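Enquirer: Kindly return the folded structure for what I paste below:
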Amino acid sequence: MHAYRSHTCAELTKSNVGDSVRLSGWVHRIRDHGGVLFIDLRDHYGMTQVLCDPDSAVFSEVEKLRSEWCIRIDGEVKARDESLVNPKIPTGEIEVFIRDVEVLGSAKELPLIVFGDQEYPEETRLRYRYLDLRREAMQENMKLRSDVVASIRRRMWDIGFREYQTPIITASSPEGARDFLVPSRLHPGKFYALPQAPQQFKQLIMVSGFDKYFQIAPCFRDEDPRADRSPTDFYQLDMEMSFVEQQDVFDTIQPVIKGLFEEFGGGKAVDEEWEQISYRDAALWYGTDKPDLRNPIKMQDVSEHFRGSGFAIFAKLLEQDGTEIRAIPAPTGGSRKFCDRMNAFAQKEGLPGMGYIFWRDQGDGMEAAGPLAKNIGPERTEAIREQLGLGVGDAAFFLGGKPAAFERVAGKARVTIGEELGLTDENRFAFAWIVDFPMYEADEESGEIDFSHNPFSMPQGGIEALEGDPLKVLGYQYDLSCNGYELVSGAIRNHKLETMIKAFELAGYDEAEVRKRFGGMVGAFQYGAPPHGGCAAGIDRIVMLLADEQNIREVIMFPMNQRAEDLMMNAPSEPASDQLMELGLRVLPREE
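Expert: Prediction:
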């Protein structure tokens, strides 16, 4: 017999009754039933009930066992009484009588309990991640992640892509986040960077004549953490194609993503048709470029109904350039109690409040209620109701000013209204392509122009489009949103050197700097670069959605905490003095 096991803890069935078997695993739970000890023995594959009575020669040894001890047992498979069968597990029809036991690894008192669904502080869970990962939910999440990655690879190979690896140590690149820098020992004073994405390399692969590339790529960005973003590293499905337009990329990646969600989505509906929404419309309708379309609410511009009205706050606001009034419809939200609750929500978000109108039945007709309705009068109120398509029992909320100042709160309010009124379809994955992103944005304080998205994107209209107002230039850039998260980001690339140099020039990079920082790309584009484009899909975020988790750390094997620290491995740590000397570095104390 094998030294540790003849079967896993998920394999034994009624057909094994009478067999002598050997199992190894962890003591999941111990129960004492009148002197008979029942142990749920767990391994990666499942659970088997093993037991020992006082007549056994090893009873005294079994009595010493504690939770999470790693053990090996030899025993005989017996059928459970019909009344004791557990249909919830594959081994529920049998149990194993222990004849011999060996402790493979004892355990100290546990800092967190593996059995059950107890909640523990994140610090405890991450410090003892190897214990946290033993819990059933975490085991399932990690298996799901592995299965998703395997499925991605199969799907990409099936549609003609090959996987190629790109360097992990490279040069710094403007991808929109801070680089992790790596000092060079052989070149004192110079630094490599960990790649924020394989962006330049995958474009160079296209220039090298490879038609279709993909990679399950590790990416490194020194970012502030969020619930849906790791502060240090993440994995993405990276892909690129030659001789394609924007729609070709959509038609290629959409079946891959759709297939994943159908395969692993737990039976939730997956949209057949995926809308294409301009960035401008997404901001207007949803207050974000990653809208949750499970919520049917669309915001609308209702400025004309308040211009010159009796509601002085909005009327005066609209006299300023660049301002507007936006309405958030709230079907079935027509009660003063709900309106007051949303007004309090706005105040918590830092706004003075949210104006509202709600419509109620007065027996002989419909009445508009609320402070706004009284101030602007019945004619304007009725025009707003008709524009928004609302009726008795409905409400509308209003925010005003420059969109940049209130859009985020408006988008958040839309989500909250949809959830509180039960309008959001929780049993659905709703996808939308967001297109026509602006190439550039202006710094609010300095007015300086910078890239708003991927700097290597082709401007719509080519180099001619770069001759006018940079803030009006749109790029062939696109994101895929699902249920309020950005899952995919990509672009048709700028493969013409003169257009690339002009695009960077508008963002403050002169030609000499472009040639210095992107020498590989500059050189390659002089030797017959093909039109090409692609995208990257965030694997961590995809798995988070499929696992129905709210925090990305639940689907990453060994994540950092909110302060970008690995509590288990004690990273980041201080380097030894000889390491610093070898690199020619000195750490200066930070000024308080």
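Enquirer: C-alpha only now, for contacts and for neighbours.
Expert: Will do.
Enquirer: Report all helices and strands that the host helix or strand of residue 250 contacts.
Expert: Using DSSP states H and E, residue 250 sits in helix 246-264. Packing partners of helix 246-264 (3 or more C-alpha pairs under 8 Å, 6 or more residues apart in numbering; DSSP states H and E): helix 136-158, strand 269-270, strand 532-538.
Enquirer: Any buried residues in it, and which?
Expert: 246, 249-250, 253-254, 256-262, 264 (16 or more other C-alpha atoms under 10 Å).
Enquirer: To residue 232, which of the helices and strands packed on helix 246-264 lies closest?
Expert: With distances scored as C-alpha to C-alpha, the stretch of the helices and strands packed on helix 246-264 nearest to residue 232 is strand 532-538 (13.9 Å).
Enquirer: run this one through as well so I can compare:
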Amino acid sequence: MYRTHNCGELGLKDIGIEVILSGWIQKIRNLGSLLFIDIRDYFGITQLIISKKLMKENTFLGKEFLIKIKGKVVKRLSKNYNIPTGEIEILVSHIDLLNPSLSTPFTIENETDGNEEIRMIYRYLDIRRNIMKKNLMIRHNLTMEIRNFLSDNGFLEIETPMLINYTPEGARSFVVPSRIHPNQFYALAQSPQLFKQLLMIGGIDKYFQIVKCFRDEDSRSDRQIEFTQIDCEMSFVEVYDVLKFFEYFIKHIFKKIRNIKLDSFPSISYSDAIKMYGTDTPDIRFDMSFLEFNNLVKTKNINFLKTQELVIGIQIKKCYNIHDNDKMNSFLKTTKNKNFFWIKYSYNKTLFFSKKNFLNKEIIKIFVQHFKASPGDLLFFSYGEKKETREKLGKIRLKIADLLNLNNSKIFKPLWIKDLPLLEWEDKSNKYKSVHHPFTSPKEEDIHFLKKNPKNVRSQSYDLIINGIEIGSGSIRIHNKNIQNLIFKHLGLSQKEIESKFGFFLKAFEYGVPPHGGIAFGLDRLVNLLEGNKNIKNFIAFPKNNYGKDMMTNAPYFLEKEKLKELHLR
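Expert: The predicted structure follows:
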């Protein structure tokens, strides 16, 4: 028997009983005649008392050595109320060394001295830290809650293939050579998109899957080349039905996991998001939406600005004290000569401004009066070409929010972004590409644009943005074969390519396709957001680094010539 109890459950109720515990040595304190050891397992930590005489009978012990002990539970004199077992300790009568340990490359503590790279190389040691173990427990609890909630609401969990035929879905696919079929390849699924639509055609009413997906693109702090998706699809639904149910879903998750009650989710169109915030993933924990000034600068004849394609600005209210915001002062200095200018209205009613070559007191007063600015306000402006101007001011908006601590990680503000463009032109390839994916349905009122002006077509799509992070993305799907064929042609696919890549899918359209739609949420991002973290790797047991490398197993790696030959690659 390796244990009668675990290292996290013993307390005052157990005083006097004989126990057997097994675990790793967390700490050793040598007081001469007595040795105090903290032993740790998955469940917690228990303090041991070992006599010098007993130690003489045993080999040297060190941190992370794995031991098994037998002893009596006694009352602890110096109590530790920071751990559940802090009122007792074990008077050890027998000790066995199960396995020794090398000196670890970093400390197995919450506040470790190991950097991310070394902790990824020795991930199994990193997982021993309480903070990592807790992260994996949180992910497990979230996954179970999701699974139970969707099951209770009529969703059927169904697995779909990971080895599929290559289809253009937007991102690059990983490909897998076939040994049995020379010079032919599988692709690792970027998502279960086609299969979940086929399930709807097969008469499944509501489907979900917590599934691994693969995309051959650059990793970063909020993205991995293999990631986990909460994939959902529903038959006989419109946009309203999907948004209503999954708002309910997200509210339930936040309440159950974090005891946070979310307000109703507002929604805005993609075009309004770009106009108001310069991005399709706006953070609405703080306001600072854009105001346009083209009419004002023309009316007031502000020569330099009236020739610009777009002039926009934001107002940050009651935020600025020139005497105690060094970070803001430093930031404002870096914005010179970059198609920006700013006006700060200090609390002593003095006006400060940049761009002194074209701004004067008269122009400044025009803007201050237009904003109805008060002392303490900061006004920030951007001008130039429309797209670039909005993007730049959007980044400035986020930077200012960061400097002023407006992006509180304990506040959550969800927002639906709807009606994204169906297609966008790509100059490099000289053809259209899907903004979402090729199976997204156009809005009914825009279908007449589809043949001659496809760039004007909006889609029945929706993204869920929480605190500036895309958490979910979905759409109503095309259920009309002619429209699906037309989309494929706009994407530059020949009839032969359509047949070879999607023939099986289009064939299914001939057997009665129900109206259907769905959404997929990034599980890694969701748990990361819920816990206010900034790196999804902290909630993945064995993640890749930002270059897609597994630092522990050293994947990807070279294949031997014989293996390449077997796969018909040499």
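Enquirer: From residue 443 of the first structure, how far out is the aligned partner of residue 181 of the second structure in the first structure?
Expert: When the first structure is aligned by TM-score structural alignment, residue 181 of the second structure is paired with residue 187. In this view, residue 187 of the first structure and residue 443 of the first structure are 36 Å apart by C-alpha to C-alpha, to the nearest Å.
Enquirer: so the helix holding residue 250 of the first structure matches what in the second structure?
Expert: Here helix 246-264 of the first structure aligns to the second structure at residues 239-257, judged by TM-score structural alignment.
Enquirer: Tell me the counterpart of residue 397 of the second structure in the first structure.
Expert: That one, residue 397 of the second structure, aligns with residue 414 by TM-score structural alignment.
Enquirer: Let's verify that match: helix, strand, or coil?
Expert: For residue 414 of the first structure, the assignment made with DSSP: H, G, I helix; E, B strand; the rest coil gives helix.
Enquirer: got the contact list for it?
Expert: Residues in contact with residue 414 of the first structure (C-alpha atoms under 8 Å, 6 or more residues apart in numbering) are 286, 297, 299, 328.
Enquirer: Chain neighbours aside, what residue packs nearest to the second one?
Expert: Distance criterion C-alpha to C-alpha, 6 or more residues apart in numbering; nearest residue to residue 297 of the first structure, sequence neighbours excluded, is residue 329 at 6.4 Å.
Enquirer: That neighbour matches what in the second structure?
Expert: Residue correspondence, TM-score structural alignment: residue 329 of the first structure in this structure matches residue 315 in the second structure.
Enquirer: Report the contact partners of that match.
Expert: 288, 371, 373, 377, 378, 379, 380.
Enquirer: From residue 558 of the second structure, how far off is it?
Expert: With distances taken as C-alpha to C-alpha, residue 315 of the second structure is found 55 Å from residue 558 of the second structure.
Enquirer: returning to what we had before: mind checking how far the residue nearest to residue 297 of the first structure is from residue 317 of the first structure?
Expert: Residue 329 of the first structure is 21 Å from residue 317 of the first structure, by C-alpha to C-alpha.
Enquirer: rewinding a little: between the contacts of residue 414 of the first structure, which is closest to residue 312 of the first structure?
Expert: Taking those together and measuring to residue 312 of the first structure by C-alpha to C-alpha, the closest member is residue 328, at 20.1 Å.
Enquirer: With the second structure overlaid, report how far the helix or strand hosting that closest one is off on average.
Expert: Using DSSP H and E, residue 328 of the first structure sits in strand 324-330. Taken against the second structure, strand 324-330 of the first structure registers an average deviation of 1.5 Å after superposition, with mean C-alpha distance after the TM-score superposition for the first structure.
Enquirer: May I see the buried residues of the helix or strand following that strand?
Expert: Later in the chain than strand 324-330 of the first structure, the nearest helix or strand by DSSP H and E is helix 336-348. Neighbour counts over helix 336-348 of the first structure (16+ other C-alpha under 10 Å) mark 338, 339, 342, 343, 345, 346 as buried.
Enquirer: For stretch 267-278 of the first structure, buried residues please.
Expert: Buried, per 16+ other C-alpha under 10 Å, within stretch 267-278 of the first structure: 270, 274, 276, 277, 278.
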